[in-house]
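S.K.: model the following, please.
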Amino acid sequence: MDRFIMRVLVFFFLCMFFIIACDPKEVPMPDEDFELEAPSYFGSYNERIPEDNPITQKGFELGRMLFYEKKLSGDNSMSCASCHQQSKAFTDGKAISPGIDGINGKVSTMSLVNLLWAEKFTWNGKMETVEAQSTEPIRNPIEMHENFENAIQKLEEAGYSRLFQEAFESEEITEELIGKALSQFQRALVSSNSKYDQYLRGEYEPTQSERRGEQLFFTHPIPGQLRGGNCGDCHLGPLTSGAIDGFQGFHNNGLDDDDNMDEGLMAVTGNPADKGRFKTPSLRNIALTAPYMHDGRFETLEEVIEHYDNGIHQSSTLDILIIEGSNENQASGDQPQLFLTEQEKDDIIAFLHMLTDEDFINNPQFSNPFEDDENN
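M.R.: As a prediction, this is how the structure comes out:
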């Protein structure tokens, strides 16, 4: 009997060992790629994802947490999401945003949308990759004002090492891996279910005003022959951005004259011909991202349209697409004007509202994972 009991006990412990050893919670499993949903008319994107930083489910989840993590700021009061709020298409509704020390920056917060198809980042294009742009605000003394040694220590104390192990197979938290995780989350911020997208898919019938607005938006005017709003010359294709086929557009859109304009791209290239030229942003969700322009000078879309219609300032670097864009014949040297009718202005704005994607700004995958904790 003793021998029988001993065999039963041995068998029991062997079974327990086998169960524990095979517990999926204890066995590292390879991460699955994150499934991006993007329409074909946006263009291919696989080649735009760095080989050393593919988007994985664990990487995306870690990036989302870091995006909303206030411990990355010097006083634990700000996160990336402080200036990039989902409800405002990842902008903040301010002309210029202050950092943790109350110091204002120099430019308006750009929307984080469809970055997979963008080239160069920030208004003057100084950042070549999403990874570089993701970490720069953390150390920036005007923004989050934290050094990475302190930030990493705080993340380690908060238990993030396990999450980095799951995402990158390394418990060591580094600046590079923080940038990679943040980039995975941001590259997944795809907005593609606006009324305009539904229209392109044959799922929405635009109003007459929206149809006219679309035609005006994408039409370069030819005086006496073709009326247009001249918008699509810079805001290209369904993405309505300035990036196409590996080229990022930078334009001087007549905000100021030579004596008063900001440097723009010139701050990066040092070329005087680039003075006043800024990155052309996507207009996706534009109705949610006021105020407008790199310095947030226009509060409404109506003000923006008025600027392009009759508020252009002459300068030595004014974009040729604006100089040549008019619905009436103009003499050389005249102030460029579109000469839009009030109805045409309303129609263009109606089309711009078609670019609002309610699913994007309400997608729980992109929301604050700490929201419940912060509300308690």
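
S.K.: CA only for contacts and neighbour counts going forward, please
M.R.: OK.

S.K.: can you list contacts of whichever strand or helix holds residue 348?
M.R.: Assigned by DSSP states H and E, residue 348 belongs to helix 342-353. Contact with helix 342-353 is made by 209-214, 216-217, 229, 283, 285-287, 301-302, 305, as judged by C-alpha atoms under 8 Å, 6 or more residues apart in numbering.

S.K.: try 6 Å
M.R.: Outside helix 342-353, the residues that touch it by C-alpha atoms under 6 Å, 6 or more residues apart in numbering are 209-210, 212-214, 287.

S.K.: that one: which residues count as buried?
M.R.: Within helix 342-353, the residues that count as buried by 16 or more other C-alpha atoms under 10 Å are 344-353.

S.K.: do the same with stretch 94-105
M.R.: For stretch 94-105, by 16+ other C-alpha under 10 Å, it's 94-97, 99-100, 105.

S.K.: of those residues, which is the nearest to residue 122?
M.R.: Nearest to residue 122 among the buried residues of stretch 94-105 is residue 105, at 12.7 Å by C-alpha to C-alpha.

S.K.: the helix holding residue 348: what's the following helix or strand?
M.R.: Following helix 342-353 in sequence, per DSSP H and E, is helix 358-362.

S.K.: how far off centre is that next one?
M.R.: Chain-centre distance of helix 358-362: 14 Å, with C-alpha atoms, centre = their mean, to the nearest Å.

S.K.: Proceed likewise with the subsequent sequence, for comparison:
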Amino acid sequence: MPEPKPVARGGRRKLRASVGAALLAALCASGAATSASSPAPSPAASPAPRVAERIALGRELFFESRLSGDGSRSCASCHAPDKGYADGEALSRGYNHAGHFRNTPSLIALAAKPRLMWDGRYPAERLADVVVDMIRSPVTMNGDLQIVVERVRQLPSLLQAWQRAYGAREAPSIDGLVDALAAYASSRGNAQTPVDRALHGDEQALSAAALEGMRLFQGKAGCARCHSGAAFTDGGLHRLGVPENPEILRDPERTISLLRHYAVHGARDPMSERADTGAAAWTQRAADRGRFATPSLRGVALTAPYMHNGVFATLAQVVEFYDRGGGRASELQPLGLDARERAALVAFLEALSPPLPPESAPPTDNYATTGAGR
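M.R.: This next block holds a predicted model:
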């Protein structure tokens, strides 16, 4: 793609000021921005004490494969820190490595997202329900929460982390474990991005290409109409006409996971569906067929492939799709961007990713046993 034209120093400063002000206004327009001076998200506030200790316990649980039914999968199996808290696959894999029909959503800036899951079926305040579903679902971890509690009681490192978080008098409980996992997940990827630094006055944070992309994002390309607020999402449901991923119907496991999804949500004829209907599966409204929740753009450069079914491998492909006006029955309109403008938008999107410090699984230990006479 052609390189963006260089911007003179004085013009560059004016461009930063005008575009930054426009973008900041767009970020705050939805009411989702944390504040006019600090658009970066922060972990959700909690009335529970010992927040750092709860996050530390959540980290131990996040990497603990014994939360799953057969001890083979942890939360990090799909939400790997070195892959932007996603898995780097077009379509995720679940319990026993079985194929699934959707892309793994990233946990980056989870605290700022107004809706959860690709079809938007959970509002943000129901994060605990998502945690419960992911542990219990036979498609994901196939765990039993009461058994998980017993395992925590018998694993010395987890029991010690629990006592630091909730006190020695508080016995391990389902609510506490879910709360700790939610606290940890909400704390991921909240560091400032280059775009945040630019909005705070750092004139060196963005390249000329990213600055041009910022202007297009707010203006000609119209991205900010849906990608607004602290997490760069309006939390709405939209139909873009994203093409189906043919792998879903080629792989029997993925097909079965799709049909099971419809059966669980009460579809009238779940066995007849051969496409991902998006929000319509849970709203039961024909008007929502093909509508999916607007994803956050924070960390987007770290979480390829893209869209609900991972059908696009690169950000350039995503921008080209939007430039064409999306796919069949799309709400989008063609943008008329040239190659330089598309490249500039990609540069801006790449500047929306925070630094992620290296993170590895904590050491695990064996179950404690009670000897004779104890």
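
S.K.: quick check: TM-score for this pair?
M.R.: The TM-score (TM-score structural alignment, normalised by the length of structure 2) is 0.73; 298 aligned residues with a C-alpha RMSD of 2.5 Å.

S.K.: could I get the buried residues of helix 342-353 of structure 1 as JSON lines with distance to residue 149 of structure 1?
M.R.: Below are these laid out as JSON lines (distance: C-alpha to C-alpha, whole Å):
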{"residue": "344", "distance to residue 149 of structure 1": "55"}
{"residue": "345", "distance to residue 149 of structure 1": "52"}
{"residue": "346", "distance to residue 149 of structure 1": "52"}
{"residue": "347", "distance to residue 149 of structure 1": "52"}
{"residue": "348", "distance to residue 149 of structure 1": "49"}
{"residue": "349", "distance to residue 149 of structure 1": "47"}
{"residue": "350", "distance to residue 149 of structure 1": "49"}
{"residue": "351", "distance to residue 149 of structure 1": "47"}
{"residue": "352", "distance to residue 149 of structure 1": "44"}
{"residue": "353", "distance to residue 149 of structure 1": "44"}
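
S.K.: before we move on, back to that, read off where the helix holding residue 348 of structure 1 ends up in structure 2.
M.R.: Mapping helix 342-353 of structure 1 onto structure 2 (TM-score structural alignment) gives residues 339-350.

S.K.: mean shift between the matching stretch and structure 1?
M.R.: Aligned to structure 1 and superposed, stretch 339-350 of structure 2 gives a mean residue distance of 0.6 Å (mean C-alpha distance after the TM-score superposition for structure 1).

S.K.: quote the end-to-end distance of stretch 45-54 of structure 1.
M.R.: End-to-end distance of stretch 45-54 of structure 1 (C-alpha to C-alpha, to the nearest Å): 12 Å.

S.K.: residue 301 of structure 1: how many residues sit nearby?
M.R.: The number of residues packed near residue 301 of structure 1 is 20, by other C-alpha atoms under 10 Å.

S.K.: which residue lines up with it in structure 2?
M.R.: Match for residue 301 of structure 1 (TM-score structural alignment): residue 315.

S.K.: now its match, nearest residue through space, not along the chain?
M.R.: Of all residues not flanking residue 315 of structure 2 in the chain, residue 346 sits nearest, at 6.3 Å (C-alpha to C-alpha, 6 or more residues apart in numbering).

S.K.: OK, contacts around the residue nearest the centre of structure 1?
M.R.: Residue closest to the average C-alpha location in structure 1 (C-alpha atoms, centre = their mean): residue 112, at 1.4 Å. Going by C-alpha under 6 Å, 6+ apart, residue 112 of structure 1 touches residue 90.
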